[in-house]
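Undergrad: fold the following for me, if possible:
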Amino acid sequence: MWKYRGPVKLVILDTAGTICDGPQDLRHIWPDDDGLGVKAPVVPFYEVLKSRGVVLNWAAIRKPMGLFKKDHLRTLLETPEARAQFKNVHGRDWTEKDLDEMFEDYKKILNEVIVHPELVKPIPGAVEVIQKLRDYGKLIGNTTGYTAEASKLLNTKLEKEYGIKFDFAATPEIVKAGRPYPWMVMKHMEVLNVYPPAAVVKVGDTKYDIREGKFAGAWTVGLYATGNDTFEVLAAEEPDYLIPSIAELLPVIWDIENRLMEGRY
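TA: Model prediction:
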């Protein structure tokens, strides 16, 4: 059976919790902050839901992290806790119209929060590792659960202020569906002319990052110390590698390349 024995060609990175928006105590800005990474999506979820009489803590809001943000909001509204609170305040169940209106409000708040200097700041090692990958000829991609507008705002900041630039970035709006479906990864492969899937590495901090990569046939690397999901949650998805942060990524890439050359996969 033929096996690809060439190098890693493309490394696809998630954004929040992988490249930027890492763990830090920002209670002086957001009193409910839990100190974990990936705060930018949580803040607008909390505020939008609260404006409709639904109060969920940050831990509950984090559970669907990695999904496209409208899917994330829907998942939160479908929880028994949110359903009960909404009905108690409004005297009825929420509707698709409510979801659409909340998502519009969510996007407005997200566009402001996502470019907060503390949340744009790269996770230690991110700038250096990405540059090193480029030095070795690797293409750098980006998939996200953010909206296209928010992603563009964030990626523009990352490039302008920290020199982090992607060869291609995909958002759920440009494909059939976002995570956990593989389409954003496969869109990268099409646009950048990269194949086979064994030449691609997907890196992220949520279970949906791992599923996205696996469904596309790519190598998967979970990051358990800088983002949303814990070691245990990520380990349950059985990624090919599980490391604390992007700072430890380079040895993983070299190990993958050794395995590729030897056909050990």
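
Undergrad: contacts, neighbours, all on C-alpha from now
TA: Noted.

Undergrad: pretty sure V221 sits in a strand.
TA: Yes - assigned with DSSP: H, G, I helix; E, B strand; the rest coil, V221 falls within a strand.

Undergrad: show me the contacts for it.
TA: V221 makes contact with V201, K202, V203, G204, I210, P239, D240, Y241, L242, I243 under the criterion CA atoms under 8 Å, 6 or more residues apart in numbering.

Undergrad: who's in contact with the last one?
TA: Residues in contact with I243, defined by CA under 8 Å, 6+ apart, are V221, G222, L223, Y224, A225, L249.

Undergrad: go ahead and confirm the last one touches V127.
TA: No - in terms of CA atoms under 8 Å, L249 does not count as a neighbour of V127; the distance is 11.9 Å.

Undergrad: which residues in this structure form strands?
TA: With DSSP state E as the criterion, the chain has strands at 10-13, 139-143, 168-170, 200-204, 219-223, 241-243.

Undergrad: reformat these as CSV; add distance to H188.
TA: Below are the strands of the chain laid out as CSV (distance: least, CA to CA, whole Å):
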stretch, distance to H188
strand 10-13, 8
strand 139-143, 7
strand 168-170, 7
strand 200-204, 10
strand 219-223, 14
strand 241-243, 21
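
Undergrad: return the most buried member of these.
TA: Looking across the strands of the chain with neighbours counted as mean count of other CA atoms under 10 Å, the highest average goes to strand 200-204: a mean of 30.

Undergrad: quick one: that one to strand 219-223, angle?
TA: 20 degrees (axes from the mean of the first three to the mean of the last three CA atoms, to 10 degrees).

Undergrad: and the residue nearest to F168 when sequence neighbours are not counted, what does it touch?
TA: Distances taken as CA to CA, 6 or more residues apart in numbering put G141 closest to F168, at 5.1 Å, once the chain neighbours are dropped. Residues in contact with G141 (CA under 8 Å, 6+ apart) are L10, V11, I12, L13, F166, D167, F168, A169, H188.

Undergrad: correct me if wrong: the fifth one contacts K138.
TA: This means F166. No - applying CA under 8 Å, one finds F166 not in contact with K138, separated by 10.9 Å.

Undergrad: burial count for the closest residue to M102 other than its chain neighbours?
TA: Setting aside the residues directly before and after it, M102 is nearest to V48 in space (CA to CA, 6+ apart), at 6.4 Å. V48 has 21 neighbours, counted by other CA atoms under 10 Å.

Undergrad: ditto for H188
TA: Applying other CA under 10 Å, we find 23 residues neighbouring H188.

Undergrad: ok, it touching T171?
TA: No - using CA under 8 Å, H188 is not in contact with T171; the gap is 10.7 Å.

Undergrad: one more to put side by side:
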Amino acid sequence: MTNLQAVMFDWAGTVVDFGSFAPTTIFVEAFKREYDFDISLEEARVPMGLGKWDHIKAVGELPEVDARWQAKFGQPMQKEDIDKIYQTFMPLQVKKVAEHADLIPGAKEVIDGLRQHNIKIGSCTGYPRIVLDALLPAAKANGYSPDCAVATDDLKAGGRPAPYMLLQNMIELAVDDVKACVKVDDSLPGITEGLNAGMWTVALLLSGNEAGLTLQEFEAADEATLAAARIKAQDVFAHSGAHYQVDTIADLPDVLADIELRLSKGDRP
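TA: Sure, this is the predicted structure:
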């Protein structure tokens, strides 16, 4: 590969934490602990990819959640409510994130292949820096250490779906061409982030938030089960503008080979 310069990865559901369970289960627990208020795992998943304060706000604005909240508290969720849930969420997330640092099958092989081609490895996340700093050494111990890692609160300009975290990756990695970069993510805000940055985008269907499968469920599933999960995720990404949709990071090499071919022909994202 001579045209690609960098691949930028999301974290949970993309490279580590099959099914993206570290953040979603903690959201459910934080709502319960702070307000004795129940949200489902499915509701917690809806805004995945946003910064975590914005994620809590977005969950509270879901019509079904808002209706239950107002029925219980007599008014919509307020800023101070979001702050309290976030303050409960953060220490729980820091404590638990390292427990969800196992690499998704195929990730190490893909990363090693990129390094063999001198392609730089960037990363960004909806996690704030305090959580990312807990995840980085756990992921490194499992064999993954990107060349750059930007957290959602590192930049004053803000996080997803804006492109700033990806552009900061480019600066730190000394990458000079956005069309020579690929963003890989399992969430809609992450794909939009990549498009806003002018990069190629690859949506992951089965390893992340939208399918919501555990690794054990994925490995034990028959083709009908996987097809149903794939369709569920495809429905979410149908109008996302993602250039490619594949099951997991293990399928990335064929995508990158196609992007390399298209770049050699003068195509742009």
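
Undergrad: returning to that earlier point: of the contacts of V221 of structure 1, just say which sits nearest to V42 of structure 1.
TA: G204 (17.3 Å; CA to CA).

Undergrad: alignment lookup: R129 of structure 2 to structure 1.
TA: In structure 1, the residue paired with R129 of structure 2 is A148, using TM-score structural alignment.

Undergrad: scratch that, A242 of structure 2 is what I was asking about
TA: Taking TM-score structural alignment, the alignment pairs A242 of structure 2 with P239 from structure 1.

Undergrad: swap in A98 of structure 2?
TA: In structure 1, A98 of structure 2 lands on V115 (TM-score structural alignment).

Undergrad: measure whatever residue of structure 1 lines up with I82 of structure 2 to A225 of structure 1 for me?
TA: In structure 1, the residue matched to I82 of structure 2 (TM-score structural alignment) is L99. With distances taken as CA to CA, to the nearest Å, L99 of structure 1 is found 32 Å from A225 of structure 1.

Undergrad: tell me which of the two has more neighbours.
TA: Neighbours per residue (other CA under 10 Å) separate L99 of structure 1 from A225, with A225 holding more: 20 against 16.

Undergrad: quick one, what contacts that one?
TA: Per CA under 8 Å, 6+ apart, neighbours of A225 of structure 1: F231, I243, P244, S245.

Undergrad: switch the cut-off to 6 Å
TA: Applying CA atoms under 6 Å, 6 or more residues apart in numbering, we find A225 of structure 1 in contact with P244.

Undergrad: ok, now K9 of structure 1?
TA: Listed by CA under 6 Å, 6+ apart, the contact partners of K9 of structure 1 are K138, A199.

Undergrad: ok, the one 5 residues further on next?
TA: Taking CA under 6 Å, 6+ apart as the definition of contact, the neighbours of D14 of structure 1 are N142, T143, T144, G204.

Undergrad: kindly report the same for G241 of structure 2.
TA: So G241 of structure 2 contacts nothing (CA under 6 Å, 6+ apart).

Undergrad: next one: it from P253 of structure 2, what distance?
TA: Taken as CA to CA, the span from G241 of structure 2 to P253 of structure 2 is 20 Å.

Undergrad: give the buried residues for stretch 216-227 of structure 2.
TA: Within stretch 216-227 of structure 2, the residues that count as buried by 16 or more other CA atoms under 10 Å are F218, L226.

Undergrad: what's the span of that stretch, first residue to last?
TA: Using CA to CA, the end-to-end distance of stretch 216-227 of structure 2 comes to 16 Å.

Undergrad: so that stretch matches what in structure 1?
TA: The aligned range for stretch 216-227 of structure 2 is empty, by TM-score structural alignment.

Undergrad: ok, now stretch 109-117 of structure 2?
TA: Stretch 109-117 of structure 2 corresponds to residues 128-136 in structure 1, going by TM-score structural alignment.

Undergrad: can you find the partner of T206 of structure 1 in structure 2?
TA: Using TM-score structural alignment, T206 of structure 1 pairs with S187 in structure 2.

Undergrad: OK, contacts around its match?
TA: Neighbour list for S187 of structure 2: G49 [criterion: CA under 6 Å, 6+ apart].

Undergrad: give me the outermost residue of structure 2 relative to its centroid.
TA: Largest separation from the mean C-alpha position in structure 2: G74, at 33.8 Å (CA atoms, centre = their mean).

Undergrad: what does T25 of structure 2 align to in structure 1?
TA: Aligned partner of T25 of structure 2 by TM-score structural alignment: V43.

Undergrad: and for A58 of structure 2?
TA: Using TM-score structural alignment, the partner of A58 of structure 2 in structure 1 is T75.

Undergrad: and its match, how far from S245 of structure 1?
TA: The value you get for T75 of structure 1 to S245 of structure 1, if CA to CA is used, is 27 Å.

Undergrad: okay, the two: which has more neighbours?
TA: Legend: neighbour count by other CA under 10 Å for T75 of structure 1 and S245, higher for S245 (25 against 15).

Undergrad: show me where the stretch 51-200 of structure 1 has helices.
TA: 58-62, 69-77, 80-90, 96-113, 117-120, 126-135, 148-162, 183-192 (DSSP state H, counting those that start in this stretch).

Undergrad: of all these, which one is nearest A177 of structure 1?
TA: Closest among those, once you apply CA to CA, is helix 183-192, at 6.8 Å.

Undergrad: what's the angle between that closest one and strand 139-143?
TA: 150 degrees.

Undergrad: helix 183-192 of structure 1 vs structure 2 - mean distance after superposition?
TA: Following the fit onto structure 2, the mean deviation recorded for helix 183-192 of structure 1 is 1.0 Å by mean CA distance after the TM-score superposition for structure 1.

Undergrad: quick one: that helix aligns where in structure 2?
TA: Going by TM-score structural alignment, helix 183-192 of structure 1 lines up with residues 164-173 of structure 2.

Undergrad: list of residues touching that stretch?
TA: G122.
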